[in-house]
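Engineer: Below: sequence and its predicted model.
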Amino acid sequence: MATHDATARASSTVPPRQRERWIDLIRGTAILLVIANHAIDVPMHIADITPGTVIDDITLYFAPFRMTSLMLLSGLLLPRALAKPPRRYYASKLRTLAWPYVVWLVIFWIATSNPTEWMRPDGWATRSWLWFILCLFLSYLAAPLLTRIPTPWFALVPTTLWLLSTVAPDGTLFDLSYYSGFFFAGYLIARTQHLLRRFDTTPVMVLLLIGSSVFAALLVLQEHGLTLTSPATPGTNDDGAIERFDLIWVPVVLAGITGTALLARRIRGTLDGHREPAPSRFLQHIGRNSVVFYLIHYPLQIVLVKLLAAAGITEQPIVMSACIIAALAVSFGAVALRRRSRVVNALFVFPQRATPVPR
């Protein structure tokens, strides 16, 4: 009886196939923002190139939402993954998350000239851009056990994780607790979407977007020395600056992600039956192949910045633009080559005989 209920629950919460297009739209946008953000951070840390373009403000504006949305959307699709037999479920996560994590960790060590990093036990729990892959993998590992908790009590899972993030030290433990909270919040949304449909209205969407936009705008303003909060404001530090990872801001971040999801669904709805605009196709292509774009861009930008700095090219707009363009170009090329080369495909998923390459 319990098995039948679990199966019925999973099938009832799996998002319809047509929703994947709006999910890809958000994923593609988030990945593009990640690439742009690292195109600013990598030159700053490697070549001491000071940021100062409008792109910096844009990436800061969306900073609270880009990685949290990627985690939440993964959780939203978790019921579909859990519908697989346990052996197939775990094998899939080992092939698509654990394997590329190890492969690209080695590539990262080479790109950063640390070929002996594997000798250090803590070197395998990286804080580089691969933290996201590690966090996803561990969340998926825990999901079959945690999702046995009945729906009325399941809200305690993300809440407990967010509470743990307030005492977790900076590093892997913080990332795991804070961002996994959004992963399981996404699963909770999938589980209760029949109750949440009543809030799928334009006024609610606008309210959520306005509230989260004010929060994001305050983050940008305080970066320019225009702090409008004070030390007495909840969720701020001793200087009155907003601490965006503070627990009090989690509902605001959730509001921003939810408002964006409602907007993306409406945008996709207006495009159905019409020719897809180029920007939408562009973002959805990135979203469908998000793992390729995510894995490639960071070590590529590191190598590129080193080469440009060695050539005496340190102008911030030039280096930043080169990092973005190179990351996109190489990633698009890798996506195309995956369909033709087992070697290239093996960079992103463990080789398996007679398995079609994702398109």
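Structural biologist: It's in.

Engineer: alpha carbons only for contacts and neighbour counts from here, please
Structural biologist: Will do.

Engineer: how many neighbours does Ile313 have?
Structural biologist: By other C-alpha atoms under 10 Å, the residues close to Ile313 number 14.

Engineer: what's the closest non-adjacent residue to it?
Structural biologist: Distances taken as C-alpha to C-alpha, 6 or more residues apart in numbering put Val319 closest to Ile313, at 7.3 Å, once the chain neighbours are dropped.

Engineer: contacting residues for the one you found?
Structural biologist: By C-alpha atoms under 8 Å, 6 or more residues apart in numbering, the residues touching Val319 are Ala39, Pro43, Val305, Leu308, Ile313.

Engineer: Presented hereafter is structure B, for comparison with structure A:
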Amino acid sequence: MIPSGQRHHWMDALRGAAVLLVALWHAFSIPYRETPPGIEWAFDFLSVYRIPLLMFLSGLLLDHSLSKPVSAYVGGKLRRIAWPLLVWSLVLILIAWRAAKPDSVGFWFGEDSHLWYLGVLLVCYAIGFLTRWVHPVVFLIVGVPAMELVQTENWLINSTLWFGLFFFAGATMSRWLAWWLARGPVLPSIALLAASAWAAYSATVHGYAPVAHWRPLAFSLAGVIGLVWFAARMRRARWLEWVGQRSIVFYVAHVPFIWIVTVLAVGSLPPPVTYALVLVVTGAGCWMLARHLAGSILFVFPRLPVRRRPEAAGEPLATPPGS
């Protein structure tokens, strides 16, 4: 388990890099139906790392979250995941009301939008509560054959069976993290090279990396675990850490910016100018929100004031300032 109060800055940097890759992918894939071939290949290659890395990092911190009281665990996930999911689902209705489907339950879990990740993450944290009594590796052992065998039309079940495996792999790895980081470079290098070779092959042959099979799962996990080893040894990238600490802002807000610029620019400007405008507006908009409003009600539900009863008659409800 990652010690309470100990912050691994490389985790913030990896999270920041992953969320920026997601935003960049959408910046090139949303404005036009066809992404430039070289760029499309690069993002197909990176699909082995993007969301799997985000899920894995969340799993790494599961034990730390579970060390808190149950009310804090549940409240934290509702305030910091369920709330922005709700708020930005409403934003999507406002800016894309013709395409939104608010009458569908799936819509409120992010179906057909980039917010699906938050819906899946919520389900993973709900299941993850059981790791108080069951080792997370059990969910991996059960989840791999379930991912292969379960065939359903429910996107939330399918996505949880796939991306949830990365979450519980991270939860399992958290108990071996110190051991892994103490290894030499040979195994991490082999893992990263094997995953990258698979990613190149998959991007060339399949396009976007296939899911719901053990082979892409194994290679993607190897790549993520290899990245963790190398990231822990790299020089600090404070700007990436800053993005990672505010990753929810960049994740939920980037698509609305992209969509608005796309509506205004596509058809009136040439593609290179449109892409440049999308990148500038989205980057600046997300930065401004993260800089000034990251702690606002747009991204986190405020803590409700709790009145405490005095333990004894005459005891003050709060310690006076300066005492």
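Structural biologist: All right, it came through fine. Every value quoted in this text rests on a predicted model; they were computed, and no experiment measured them.

Engineer: rewinding a little: looking at the contacts of Val319 of the first structure, spot the one nearest Leu173 of the first structure.
Structural biologist: Using C-alpha to C-alpha, Ala39 comes nearest to Leu173 of the first structure of the contacts of Val319 of the first structure, at 25.8 Å.

Engineer: ok, the aligned residue in the second structure for the closest one - contacts?
Structural biologist: Aligned by TM-score structural alignment, Ala39 of the first structure pairs with Ala27 of the second structure. Counting by C-alpha under 8 Å, 6+ apart, Ala27 of the second structure touches Val255, Ile258, Tyr275, Val278, Leu279.

Engineer: mind checking what the first one lines up with in the first structure?
Structural biologist: I take that to be Val255 of the second structure. Using TM-score structural alignment, Val255 of the second structure pairs with Tyr298 in the first structure.

Engineer: and that match, how many neighbours?
Structural biologist: 23.

Engineer: Thought Ala111 was touching it, still the case?
Structural biologist: No - applying C-alpha atoms under 8 Å as the test, Tyr298 of the first structure and Ala111 come out as separate, 9.7 Å apart.

Engineer: where's Ala327 of the first structure relative to Ala310 of the first structure, distance?
Structural biologist: 19 Å (C-alpha to C-alpha, to the nearest Å).

Engineer: same thing with Ala47 of the first structure?
Structural biologist: 10 Å.

Engineer: How about Ala255 of the first structure?
Structural biologist: For Ala255 of the first structure, the distance to Ala310 of the first structure - C-alpha to C-alpha - is 44 Å.

Engineer: Counting neighbours, go ahead and name the busier of these two.
Structural biologist: The neighbour comparison of Ala255 of the first structure against Ala310 (other C-alpha under 10 Å) goes to Ala255, with 22 against 11.

Engineer: In the second structure, what residue corresponds to that one?
Structural biologist: Checking TM-score structural alignment: Ala255 of the first structure goes with Ala222.

Engineer: Kindly report the same for Phe174 of the first structure.
Structural biologist: Per TM-score structural alignment, Phe174 of the first structure is aligned with Asn158.

Engineer: Likewise for Ala83 of the first structure?
Structural biologist: Under the alignment by TM-score structural alignment, Ala83 of the first structure pairs with Ser67 in the second structure.

Engineer: Which residues are in contact with Arg19 of the first structure?
Structural biologist: Arg265.

Engineer: Ala146 of the second structure - how many residues pack around it?
Structural biologist: 15.

Engineer: secondary structure element for it?
Structural biologist: Assessed by DSSP states H and E, Ala146 of the second structure sits inside helix 136-149.

Engineer: Give me the buried positions along that helix.
Structural biologist: By neighbour count with 16 or more other C-alpha atoms under 10 Å, helix 136-149 of the second structure contains the buried residues Pro136, Val137, Phe139, Leu140, Gly143, Val144, Met147.

Engineer: of these, closest to Val243 of the second structure?
Structural biologist: Closest to Val243 of the second structure, out of all of the buried residues of helix 136-149 of the second structure and judged by C-alpha to C-alpha, is Pro136, at 28.5 Å.
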